[in-house]
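Undergrad: need a structure here:
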Amino acid sequence: MKLFSAIALGLFVAGCSDAYAFEATQVAVKFTPPATTGTHLTTAEGMTLYTFARDEPHLSHCYDNCARTWQPYQVDFNAEVDGLTIIMRHDGIAQWAKDGAPLYLWAGDVVPGQKTGDGIAGLWRIAE
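TA: Below you'll find the model as predicted:
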């Protein structure tokens, strides 16, 4: 049932429309160096990182309500991470990218190791 609820919620917010189900506020995501867990990227705390199919290389298309639910993985300018680059978003946030694809955290993943955002609406994928 939880998986069904997560999928339904994801479909609801995947289009990044003005409606969203989370009472999320846009908060800065604390930087932690990414780690590879098996075949995907996570934060150091184990939270799964995602990419968005509507993004272009080095250009995010997830703003406003979308970015409240799919939080940009923000850069700490005191850190360098092998294999990642930095993109500047239109909202002034510096965001990590893997092979040019901006990286995000999903509000539906609440504990390390969850991957409930993978495949939502065919637009969100786990970052590899």
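Undergrad: C-alpha from now on. contacts and neighbour counts both.
TA: OK.
Undergrad: hey, which helix is longest across this structure?
TA: Longest helix in the chain, counting residues (DSSP state H): helix 2-14.
Undergrad: ok, now how distant is the residue positioned nearest the centre of the chain from R125?
TA: By C-alpha atoms, centre = their mean, the chain has its centre lying nearest to Y104, at 1.5 Å. Going from Y104 to R125 by C-alpha to C-alpha, to the nearest Å gives 10 Å.
Undergrad: mutual contacts of the two, please.
TA: Taking C-alpha atoms under 8 Å, 6 or more residues apart in numbering as the criterion, Y104 and R125 both touch Y50, T51.
Undergrad: before we move on, back to that, would you agree the residue nearest to the centre of the chain is in contact with T69?
TA: No: the pair Y104 and T69 fails to qualify as a contact (C-alpha atoms under 8 Å) at a distance of 9.4 Å.
Undergrad: overlap in contacts, the two.
TA: With contacts taken as C-alpha under 8 Å, 6+ apart, Y104 and T69 have no neighbour in common.
Undergrad: which parts of this protein are strands?
TA: Assigned by DSSP state E, the strands in the chain fall at 35-37, 40-42, 50-52, 70-72, 84-88, 94-98, 101-102, 104-106, 124-126.
Undergrad: following up with a second sequence; could you model it the same way so I can compare the two?
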Amino acid sequence: MTRSVKHQRACALAAVALVMLGAGACGDADSGDDTGPYGDATTSEASESPSEEATAEGAASLAIASDDELGDILVDNAGMVLYLFTPDTTTESTCYDQCATAWPPLLTDTADVTAGTGLDGALIGTTERTDGTTQVTYNDHPLYYYAEDSEPGDTEGQGVNDVWWVVNPAGEGVTTMS
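TA: Okay, the predicted model is just below:
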């Protein structure tokens, strides 16, 4: 029986250590909140957002929408706002797993991405993700949705943890807050 109690204590301590390690890996000490490094769209509700449908592979297209506070910004053909992630320093995405749940990538099944009026088609590109899918880039920035943006024009992801920004037609992050 002593061995069983020691075994249970060891398992309990190991479980607590794993939980603490996991919490530390997901938190952002500088943000002052407990939403994690990707915002708070890591719940099951986030995976049910319309952005999941928008990331389904097919031909992608980009357009411009006007936001009263942020100016002209990049959206997909359904009007869903697109973001860049500043840790992506090349065309290669660094947002996977839990990050990609909160920030689904804009995917396409063709390199022929349509540029709407006012966009520079030469800035459009694609990059292969580690899972073999193809993500759309603009001005060498991989593009993402925010899972908590539920309606066209929503900009709930703007400025999350000072690393997620809507994209202007020049392909730069708009670093002002809405």
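Undergrad: let me see the TM-score of these two.
TA: Remark: TM-score between the superposed chains equals 0.79 [TM-score structural alignment, normalised by the length of the first structure]; 118 aligned residues with a C-alpha RMSD of 2.7 Å.
Undergrad: how about the counterpart of Q95 of the first structure in the second structure: what's its closest non-neighbour residue?
TA: For Q95 of the first structure, the aligned position in the second structure is occupied by Q135, per TM-score structural alignment. Among residues not flanking Q135 of the second structure along the chain, L107 sits closest, at 4.4 Å (C-alpha to C-alpha, 6 or more residues apart in numbering).
Undergrad: neighbours around the alignment partner in the first structure of that neighbour, how many?
TA: Mapped onto the first structure by TM-score structural alignment, L107 of the second structure lines up with Q74. By the measure other C-alpha atoms under 10 Å, the count of residues near Q74 of the first structure is 23.
Undergrad: these two touch, right, the residue nearest to Q135 of the second structure and T133?
TA: Yes: with contacts counted by C-alpha under 8 Å, L107 of the second structure reaches T133, the gap being 7.0 Å.
Undergrad: for the second structure, which helix is longest?
TA: Using DSSP H, we find that the single longest helix of the second structure is helix 2-26.
Undergrad: which residues does it contact?
TA: Residues outside helix 2-26 of the second structure that contact it (C-alpha under 8 Å, 6+ apart): G36, P37.
Undergrad: contacts only, for the spatially closest residue to T39 of the first structure that is not a sequence neighbour.
TA: Nearest non-adjacent residue to T39 of the first structure, counting by C-alpha to C-alpha, 6+ apart: E128, 5.9 Å away. Each residue near E128 of the first structure by C-alpha under 8 Å, 6+ apart is listed here: T36, T39, H40, L41.
Undergrad: list buried residues within the residues you listed.
TA: Buried subset of the contacts of E128 of the first structure (neighbour count, 16 or more other C-alpha atoms under 10 Å): L41.
Undergrad: contacts only, for the nearest residue to Y73 of the first structure once chain neighbours are set aside.
TA: Spatially, and ignoring its direct neighbours in sequence, Y73 of the first structure is nearest to Y104 (5.0 Å; C-alpha to C-alpha, 6+ apart). By C-alpha under 8 Å, 6+ apart, the contact list for Y104 of the first structure reads L49, Y50, T51, W70, Q71, P72, Y73.
Undergrad: which among those gets closest to G108 of the first structure?
TA: Each of these was scored against G108 of the first structure by C-alpha to C-alpha, and W70 proved nearest at 8.8 Å.
Undergrad: what's the closest of the contacts of Y104 of the first structure to F12 of the first structure?
TA: Nearest to F12 of the first structure, judged by C-alpha to C-alpha, of the contacts of Y104 of the first structure is W70 at 12.7 Å.
Undergrad: wait, isn't the closest one in contact with L105?
TA: Yes: here W70 of the first structure reaches L105: they are 5.5 Å apart, a contact under C-alpha under 8 Å.
Undergrad: so what touches stretch 85-105 of the second structure?
TA: By C-alpha under 8 Å, 6+ apart, the residues outside stretch 85-105 of the second structure that reach it are 38-42, 46-47, 51-52, 55, 126-129, 135-137, 140-148, 163-165.
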